[in-house]
Structures are given as structure tokens and as C-alpha cells.
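Participant: Quick one, what's the 3D model for this:
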Amino acid sequence: MKILVAVKRVVDYAVKIRVKPDKSGVETNNVKMSMNPFCEIALEEALRIKESGHASEVIAVSIGPPQCVETLRTGLAMGADRAIHITTDVGATLYPLSVAKLLKALVEIEKPRLLILGKQAIDDDCNQTGQMVAGLLKWPQGTFTSKVILDKEKQVATVEREVDGGLETLCLDLPAVITTDLRLNQPRYATLPNIMKAKSKVIKKVTPQELNVVIKSDLELLQVTEPPKRKAGVILSSVDELIDRLKNEAHVL
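Facilitator: Prediction:
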């Protein structure tokens, strides 16, 4: 069985985000970039499935500018067998529907039995791509999964997902789409020998034109602004003063 894992290059989670002076987006020049943490979890789960004998190959795919190759080499160093880079122009904005269409086209070529994605990316927090690609492929989907069990003989995947009322268990016929939650696993660190080996591995490049997908914007970005700064707290002298302020200033009573 072949597993395809989508990985995204994002601003590192430890970096303090800065908005551009013209408010057209987030500053990314000279900023540390890394693999989206949810994508790391997705790749780790695919590697564990392969190590358990339920998969024969793990393929990492990333969509974006040339710098995405660094993210794919991280995936190869973690243990992915192959990597595919769907190239786009520098500065091109990719929205979830365009990414879903590109992944659908690639799935039709590679024919994996399982497509695993992080449930969301920490840069836009859209939480849409997995659901959209499942809809386009007409595959069953298990989102926000915190546990995955594969039955190779029956060709089904049993997943647990967290919902408001507790845990929900789903049984998915393969092929299927799975999106991963933080509690699914703890991603491994790439070892130095594997990092060195990954530098020499060939990464296949594919263009949207070769996949017969037209990238177009479904949304118009008007402005990016920082959240308002939190006001300083006030020390009150009595409960009566607190109640008075809640009633007359905050209007919550």
C-alpha cells in the first residue's frame, strides 16, 4: 500500500509574527521557516504505518515556491521514501481549494490508498484542505484523528477523533483521507546520517500545468492587521467597585 502525505512550509512556530508595513501580509523575509507541526504528525503516522508492515511506500508532497524543497528534504530525512514538489511562482497565494485540486490530480497519478494531511496549517488555520480533497476524490474521510488502526486484509482504517461529546470512532473503507490532530503521536527527530542522505536524494518536480490544474484565487485579501493590544489590568479596592464596573463599564451584568 502506498501512502501520500502532504507537508507545508510555514513560519516556524517559535517565531514572533510581524505584519508588513503595508498590511499586505505577514513578513517572511529572513524569517525561519519549517514544516507545519500538524504535517510532521501526519508524516510520522505514515512512517509508523509503514514500519508496522501495513504500507510499502511513503511519499511526501509539498506545494509552493522553490524553498519548499527544504521542507521535503526534512521529510526525506525523517524517513519518507520519495518526495514530490508541485512548483508554483514565488509570491503566488495558494488557497485550500487550489491545493485540494492539485492533490487530487497527483493522487490520480500516484494512486495511493491513503492520503494523510495535518488537520490545519499554523499560518492560516483554514482547516479546509483535507475535507475539500476528500470531497473532490469522493473518498471517505476521518478528520482530527487521535488514533489510527489499519486492517490490511479488510482494507479498512479505524480512526478515533475528538468531538465535543468525547471520542468518536469511524471505520473508513480504503482509499481514504485522514487529517491528524496533535494527540495522534510525537514526531521523531531526523538523525544526522539521514539528513546527509536526504541532501542527495532526487526530488521530483511537477507543475500545475502538467497536472491540468489552473490555480486561481477564490478570495481577495484586503488587509492583514495585528490583534489589538490587551489593555492593562486595574486593581480595585472592593467587591462593590468591581460589580459597579462590570455593570456600568463592561455591561456584562
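Participant: CA atoms for contacts and neighbours, from now on please.
Facilitator: Noted.
Participant: Going by residue numbers, what spans are strands in the protein?
Facilitator: Under the criterion DSSP state E, the chain contains strands at 2-6, 9-11, 33-35, 57-64, 82-87, 114-118, 141-151, 156-163, 166-173, 176-180, 204-206.
Participant: residues in contact with the nearest residue to Lys199 once chain neighbours are set aside?
Facilitator: Spatial nearest neighbour of Lys199, chain neighbours left out: Arg73 (6.6 Å); criterion: CA to CA, 6 or more residues apart in numbering. Residues in contact with Arg73 (CA atoms under 8 Å, 6 or more residues apart in numbering) are Ala83, Ile195, Ala198, Lys199.
Participant: Show the buried residues in these.
Facilitator: Neighbour-count burial (16 or more other CA atoms under 10 Å) is assigned, among these, to Ala83, Ile195, Ala198.
Participant: can these go into a markdown table with extra columns for distance to Val156?
Facilitator: Shown next, in a markdown table, are the buried ones among the contacts of Arg73 (distance: CA to CA, whole Å):
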| residue | distance to Val156 |
| --- | --- |
| Ala83 | 26 |
| Ile195 | 34 |
| Ala198 | 32 |
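Participant: returning to what we had before: which two in the contacts of Arg73 are spaced the farthest apart?
Facilitator: Greatest spatial distance among these (CA to CA): Ala83 and Ile195, at 14.1 Å.
Participant: Second input sequence below; structure requested for side-by-side comparison:
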Amino acid sequence: MEPRDLEHPTSSGETLPCGGLVTQSPGGASRGASQWGDGVQSLPPGATRSDQALAHEAGHRAPRTAHPGAGETARPAGRTRRRSAPAVCSSGAEINQKQDRRLYSLAKIFAETASIHAAATAIMQLEPWDFMAVYYDAIDHFCHGFMRYRPPRSPWIPEQDFELYHGVVEAAYRFHDLMLGALMTLAGEDTTIVIASDHGFHPDRLRPQHLPNEPAGPAEEHRPYGILAMKGPGIKRDELVFGATLLDVTPTLLTLFGLPVGRDMDGKVLVTAFD
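Facilitator: A predicted model of the protein is given here:
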């Protein structure tokens, strides 16, 4: 299918792709677009929103630290600029970043995820495609770093840490929901969408207090059950699919494309999801 034409007009009548990307305008000048607020703000030729933000912050923040306000809201790229951003850390200004690196870690994860999302939305708009796959690993990082602070508070979690970081995981999921909304808008109603994750996280009393000191130690925080959700033409509505595994995703996608499934594939086609 052809990518949808979802561009925003600037005050000069030029158009720029969603996601605050840099593109070539009809006049030949490269421009960036700031996507936050009620409209698209044109920046000087060759500048991006990141350039503007860095220039504004130059000389005010120590290296490898996050602006205290950076944890208060999170905004993904795409057609989401008018929707409310989730609160992440409402008391970021109280954090001593010389001793507590968690706010910096949050900012780093958000920045990396927004970059992945910006690249994905750019490809969907600017390149012809019939299959698009995007891998977001941020929820894994958010949960390994902050699931321990999610309510209810575990007895071994300091109350101050709980107050600072208890909303991070929920905000991370809201952030991904906003990005998913942008991807679905770009994909259109005639596209089949599959969301898959191979594992989850323990959100309750099963959260471990200590992790084994070995490379696979963090996996102790994993819940063995992931998710599978499908939507699109030929997919049943409000139907439960039982016994699906990660190995079933590729055979199912091949079948949706009308292609044969390899004999050496261990997975099965999830035919119960089809109309």
C-alpha cells in the first residue's frame, strides 16, 4: 500500500511530515518542524527542534543530566501533539542528579524511543511499503528500572523513592499507546496490525526483592506471559486466541500475505483469529 499523505502546513504554506522530521521544502530550504502546541512552528533553515532545545539549555545543565521538567511529561513523535502527555515524575526538581541517575535514565529511554518512532513514522510516510515492523524495547527498560516502584509499594521500597517513581510504568504504557495511535493512523483501516510481546513483568507481590548476580538475573522480574493483539481486514473482532506463542507470529504473517509457511518452522498459523 502507498503511505498516507499526513503532513502539516506551516505558516508559509509549506508542508512538513508528522514527527518533527527534517525534510526538503518546495523552495529548496531544509526546515524542521516543532510539533508541540497548537500549531507547527517553523525553525531556521537547517535547524531541528532538538537544535532549538539544546541551544536553549546550553550552559544551564551539567553533562549527562536531564532537565528536571523532562520527567514531568513525555511526548512521542507522530500525530499526537494535541493529546495530553502522561505524567512521569512529578517531582523531578527535587532529585539530586549527582547521586540519583534514574531521572537521566528516564530521559535517555524516552529519547531513544522517540528516535525509533520518528524513523518509523518517516518511513511510513515517505517510502512505499507493504510490510512494516517496528521494535520498541522501551517498556522492557522502563519495567526493569521502575516496576519495583509501581503501586502497591513493596515493604523494601523507600517511601521517598515510591513517591518519586510510582507513576513511571503507567506513563510508559500511555506513551506507547500514543505512539501506537500514530502508527495506526498512518497505516489506515485497510492494514492488518499485529502487536506482540514475548513476556511481561510481575507487577505485584511476585516482584523479586533481589536478583541473582548473573547475566540472566534480570529475567527473574519477567512474567512468562506476553500479549498478542490483531486488527484488520479478515480478522475476527472480540475473539480470544488461546495457546499462541512467539513462534506463531511469522507463520501467521506469511499466511496473511498468501505465502507458504516453511516446513522447518515450529510455529503454527493462528487460523482461529481469521474470519
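Participant: TM value for the aligned chains?
Facilitator: For these two chains in superposition, a TM-score of 0.24 is obtained (TM-score structural alignment, normalised by the length of structure 1); 105 aligned residues with a CA RMSD of 6.1 Å.
Participant: Relative to Leu172 of structure 1, which of the buried ones among the contacts of Arg73 of structure 1 is nearest.
Facilitator: Using CA to CA, Ala83 is the member of the buried ones among the contacts of Arg73 of structure 1 that lies nearest Leu172 of structure 1, at 26.1 Å.
Participant: Name the nearest residue to that closest one, sequence neighbours excluded.
Facilitator: Using CA to CA, 6+ apart, the closest residue to Ala83 of structure 1 is Ala60 (4.7 Å).
Participant: and that neighbour, how many residues sit next to it?
Facilitator: Ala60 of structure 1 has 27 neighbours, counted by other CA atoms under 10 Å.
Participant: Could you do Leu167 of structure 1 as well?
Facilitator: Residue crowding around Leu167 of structure 1 was assessed by other CA under 10 Å; the count is 12.
Participant: I'd like to check which residues are in contact with it.
Facilitator: Leu167 of structure 1 neighbours (CA under 8 Å, 6+ apart): Glu160, Arg161.
Participant: and what of Ser34 of structure 1?
Facilitator: Residues near Ser34 of structure 1 by CA under 8 Å, 6+ apart: Arg9, Val10, Val11, Asp12, Thr71.
Participant: For Val10 of structure 1, see how far away it is.
Facilitator: Note on Ser34 of structure 1: its distance to Val10 of structure 1, by CA to CA, to the nearest Å, is 6 Å.
Participant: now swap in Lys50 of structure 1 and tell me
Facilitator: Using CA to CA, Lys50 of structure 1 is found at 26 Å from Val10 of structure 1.
Participant: Val99 of structure 1 now?
Facilitator: Distance, Val99 of structure 1 to Val10 of structure 1, using CA to CA: 15 Å.
Participant: same question, Ser98 of structure 1
Facilitator: Counting by CA to CA, the gap from Ser98 of structure 1 to Val10 of structure 1 is 17 Å.
Participant: number of nearby residues for Ala55 of structure 2?
Facilitator: If you count neighbours by other CA under 10 Å, Ala55 of structure 2 ends up with 10.
Participant: got a list of what it touches?
Facilitator: Per CA under 8 Å, 6+ apart, neighbours of Ala55 of structure 2: none.
Participant: That one and Leu256 of structure 2, how far apart?
Facilitator: 48 Å.
Participant: Between Val99 and Val10 of structure 1, which is the more surrounded one?
Facilitator: Val99 (23 against 19).
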